[in-house]
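Undergrad: got a structure for you, letters missing:
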């Protein structure tokens, strides 16, 4: 049975606030008139009005005994009826007559055979796309309400959904297994049998995680992919199953062990195995490409380091040669005869080693001048040669543009993989390579008829890495490195959406109109800044044309704020983390999202208790073993691990976070800290062990780890988070976090630091209606673009170094809209797209169009940034909040010496989200406690200033206990919160 807690099936709340009772459950004059005309007597009148208001809220008639007393009392008082009148029916026919009257009054049809058929049809269609029973129940509820049908009992809906879902899935399972021969089925079943030597089943190999990116691990991963590919092309067997259901089935299989999978019926078992194999094949290809890219980056970095070492070695040689040349010049300065000159020059050369030695040293210095490290790459590449050739044999590459020169060079490379000689015939087009590479590949041959084999290989693999990053080359049957164009909506699909989308954002729906708007925006902004420059005391353009911003005076904390903070610190009640989680769950019920992947009710004793203890164990990084040791035997490590593995996913954690955020957003105190229209994004490093693909060495922080990239609202609550490699450009995820944030707080402005900006990010943000306003270090180094070459400004002209190519934006206007509408409709992730657009591409016209649009948007922002002190202060204030959140969240991450011990990227992401859930729960609880303390101070006559309260922060930890025994008592319930917990000033 599906859990009613995880569905949208309407139910009464545990408690009602006065505001809710007044706004939702107070009968209107028309409703009162309907009640009086339908009933006789005060008891029947009250019964009818209670049923009416309950039905309006729920969409079905609850049992009279289940209607909360507070609701009945409110309706009775609103109708001015005596307090001794109670609800209840002595005769059932009276109740049925009242129900019929209410249906007729509200024009709602009783749940009947037509409604059942509608629900069955709707669920049948949806079950081919989604699999979670709770989601299917929600679809049925929406459709019944849309057609104004009364909702049936939850058990009726649950049975209907389970029956239809089972029917759809069984048809899919039988269809899949009918495509397989018996030999293949037996091979899949053999995966679940334990090996006699290794004492483990091959099924575990399907879940194999990639290790850190080394040459040996690259070979291991290649071997793993070859084994996975030995199962053949799996996708045709799953042709009738949508991608969403394949992912769901693969996740379900991954959460099970071999023994648990054996207990499932064969059709479903085989389908789950195939989905897991297909998912593993795709993931292995992505991991291979990622490892290849990291190895190529390492090889290039080592070559650069080698060049620097050579420069240091040749520094003395260079100084020696300069000294010799100086002495030679001095000879020519002196007026001597020719014979004397030759003798004196020879006297200069001899002590330095002679002419031939000096000539050799000059050639060596020239070879490593000009920052050319390319000749040195071979030394570090050659040990990887075999693995790289195996890789390009194992993967299938394709060009995403009409330029296939690199693909042809790759084919030529494969044909000549057996060659060991110095030269290769120059029969391949090297136009994809830079002039520097071409000079290296062709050597000093006057007519390029031959290529140096070693440098040609390095050149091709280097550019393969470049074009995989930029998306100019894709990998077939992969995910992260697939052809992103195939994920975009076609223009015919976009056309019906263009007009409304442009209208919503205030854009013109034609290319010429859109460009004209942009041009006017840039012209007007630049003219305004130029005109206001004489009166702007915060920016000065020096003699070199460089802008210099004056720092604002740092605002000190006022004595009244310090005094208020001290009083609050004394009065804040002491809490332990588990009690905080328990109380916040009581107020929000966030644990309702946790449960089996099947969507059924959890078959756990004390499920809520187990979920809260698991959240604590993983969110504080204690892990199940350490946490269980301090819980006095109320739970075992295996039970905590089981809940995390089988009942909690990243998606469920996101849903739990949304519940906490939404309830927090109703409180009045956070409104003083921020209105939710802006957020800041920033990353902080969490330590990892080295033995995984995500872990990288971070130069700035030191040590191996990954980046937790948080989006934090101006009201201090964290909205969304990603866990990404240290080497990733953080700007890739800045938009993704806002789009994936499904809470009630929807910022329209996003702030970040230097890592959170680039011209494509500015462009995409603008097209999505998001104002990107980062705090950029060394912003003076960025180029300002003028509207056209002829435009000249009186005061700020020296800022501009180039002009905008408006024709490029107009030409690719359709392409820009295809991208933004594809992201808006969920066809493609903005992070996938920005990973491609974040890398320079001479082939990708879409990249060039985004870059040009981004130049316009960023120039406007930079002009506003230098001319508006208040804007700079706002950006600093919000970005300071996300930086403060990093320290606050890590304060709760005290277990395991702060190192994430799990090497599974999925589990790493979950641990960060567990930590966010704890941090947000504490923010919520601190805000509740702060409100109570402030109310108490007001009752005692303490004069509260709005500005002083606005200067407070919910990031308080001094009153929180982290250590000791971790006990939980769900029978002790916290205070009942009123809806907004309003403060008056």
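TA: Yep, that arrived. Predicted model, so just to flag it, every value in this text is computed and none were measured.

Undergrad: use CA for all of it now, contacts and neighbours both
TA: OK.

Undergrad: And residue 859, how far from residue 865?
TA: Computed as C-alpha to C-alpha, to the nearest Å, the residue 859 to residue 865 distance reads 10 Å.

Undergrad: scratch that, residue 362 is what I was asking about
TA: 50 Å.

Undergrad: Look at these two and report which has more neighbours.
TA: residue 865 (20 against 15; other C-alpha atoms under 10 Å).

Undergrad: next, the one to line up against it:
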């Protein structure tokens, strides 16, 4: 996958360079051609009939220019596929070993491709140089046929590369799977067995948040659509859609106006000035005394807590600030590399990080100040790119959206109380939408999320379709909302004002035909048989109209249409979405400040270690948020800051925290149980 992706990027860049060179060369040829044609036109206008009389034309140069122009305009000279085929020779050393190492399986629809895979594998295994006269060709897409077939002859380089690209796409989608593989399994094997699902349904009810009867479900969505259309139409006619204009000229949504109190920034600065100055090590010790989160990192075999609590916190800190164990052992007195490595191997795990994070968040939710920021029922999620530098650069995927440097993304869910309750590492090239539900479904905290926000990158019709099955309201900030279509149920009318926004009706018959499959899919996700991201990645990878993927898309179109109408009439929904996303972006700024070692780059080759870095960083962020919240509560009370201003003071500041230097664990300086450090007084601020 990465090898083909890298080749395609290089071919794309080479094609762009060739296109620029072609344009420059064509300009030179066109100047000669247009000059010659102008001479011919002038001669005809003067009545000169004989070409021999036109002595100013250099016929030799003209003939050369025509030949050069014909070569330049040939499609193969500036086509990415042609450029890709030219690079096929660099794959010859790996094609044979790769195809012969695995047993590829698939359903009937991909048998032609599987036959081609076996044919190419056999050619490399036996050392033959030519393809048979009639190789399998039904799998070749139309865009590849002009390159694979030249004058009725199959071109081997193009054929092999077409096989590899199609195999990659089918592996992604799940049409083709690999025998004995856990990641590339058959799509059906991810779901609950049919017999188990039927038994669960008969015993009832299914663990889903919707009415599982199809007719009742559709009747409810029809009623919601009718109500939303009626409300938007009435408000639009009265000109009362909040900050929205909807008329015959189209849809215009005005930007949100800030409602932050004018003195919030000043109060934030004053409140943070009162917070004690603290080292990151002292902060972790204090938070650990409140929560006991270090007890979650038990020995993998004996389940005992670590004997040296300070050394364990050193390992966690090394992950969180991206320093690594080797440099941490050099920086932290009293800890050897061997000791830190032993603790990391036997006490650090993803499950332990999740449990420790849950402890921090559950304690944070009990602090009265956190209730000013939200009630813990809404959340947002966003990805944060970290470049892959040094020796680890080769493992990173290229992200066209974030630039040409390789890297990975930490995808994090943040509650309305600023708690980062879930985080995972995803490829930089991966779409964010498949991972939105994972954080909501699989976190180890007491949060009960009801409404979730993302930006455009986290939204897709498939995500819209799955959300109601689990009881979540999905409210993304869609960049191109006015260009998206409303999809109504058959027989519904949008009215003249909304007619221009209406697209194709929902294929309700198709949804009905695949309703049982949708219930089996969502029940499998809810019961933990598979993950939402695994299913969404495979469903979104189908290039054809796969039945289940299409049915889920149609359900998503219904939900998105209801959401779009609610977005137009509900100003508070827009404000909540914007506020939620702002909290996630502010959390990312703190994470970037903490993850400062190694130039903020990931230099680890192993995905497991990258995951530990992401989890350690998230745990560190949660610890700082909890510490800040407790002390901000004291500062807000001491300064008598009103609640309507205090809710705009986020617990994400780090100016008062020393993040660098020698990492010493001064247990003696930790406050007594039940006590906090004294706030800084105005006199001490003046002296400082």
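TA: Done, it's in. Here the structure is a predicted model, which is why all the values come from computation and not from measurement.

Undergrad: Show me the strands in the stretch 51-200 of the second structure, by range?
TA: 104-106, 149-150, 153-154, 176-178 (DSSP state E, counting those that start in this stretch).

Undergrad: Quick one: closest of these to residue 333 of the second structure.
TA: Proximity to residue 333 of the second structure (C-alpha to C-alpha) singles out strand 176-178 among the strands of the stretch 51-200 of the second structure, at 49.5 Å.

Undergrad: The first structure: matching residues for that closest one?
TA: Using TM-score structural alignment, strand 176-178 of the second structure lines up with residues 473-475 of the first structure.

Undergrad: tell me what the longest helix belonging to the first structure is packed against?
TA: Counting residues, the longest helix found in the first structure (DSSP state H) is helix 266-333. Here helix 266-333 of the first structure touches helix 154-178, helix 182-190, helix 215-229, helix 243-255, helix 338-349, helix 354-367, helix 377-381, helix 453-470, going by 3 or more C-alpha pairs under 8 Å, 6 or more residues apart in numbering; DSSP states H and E.

Undergrad: Identify, out of the strands of the stretch 51-200 of the second structure, the most deeply packed stretch.
TA: strand 176-178 (a mean of 22; mean count of other C-alpha atoms under 10 Å).

Undergrad: if we can go back for a sec, using CSV, lay out the helices and strands packed on helix 266-333 of the first structure together with distance to residue 585 of the first structure.
TA: As requested, those are arranged in CSV below (distance: least, C-alpha to C-alpha, whole Å):
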stretch, distance to residue 585 of the first structure
helix 154-178, 23
helix 182-190, 42
helix 215-229, 43
helix 243-255, 26
helix 338-349, 85
helix 354-367, 68
helix 377-381, 55
helix 453-470, 43
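
Undergrad: Could you say which helix or strand holds the counterpart of residue 372 of the second structure in the first structure?
TA: In the first structure, the residue paired with residue 372 of the second structure according to TM-score structural alignment is residue 672. Residue 672 of the first structure belongs to helix 669-673 when elements are defined using DSSP states H and E.

Undergrad: And the contacts of that helix?
TA: 664-665, 714-716, 927, 931, 946, 949-953, 981-983 (C-alpha atoms under 8 Å, 6 or more residues apart in numbering).

Undergrad: And for stretch 339-353 of the second structure?
TA: The contact list for stretch 339-353 of the second structure (C-alpha under 8 Å, 6+ apart) reads 296-301, 306, 311-312, 314-315, 325, 329, 611-612, 615-616, 619.

Undergrad: hey, where'd the strands end up in the second structure?
TA: In the second structure, the strands defined using DSSP state E lie at 104-106, 149-150, 153-154, 176-178, 244-247, 250-253, 278-279, 378-387, 397-399, 403-415, 420-427, 451-453, 473-474, 657-658.
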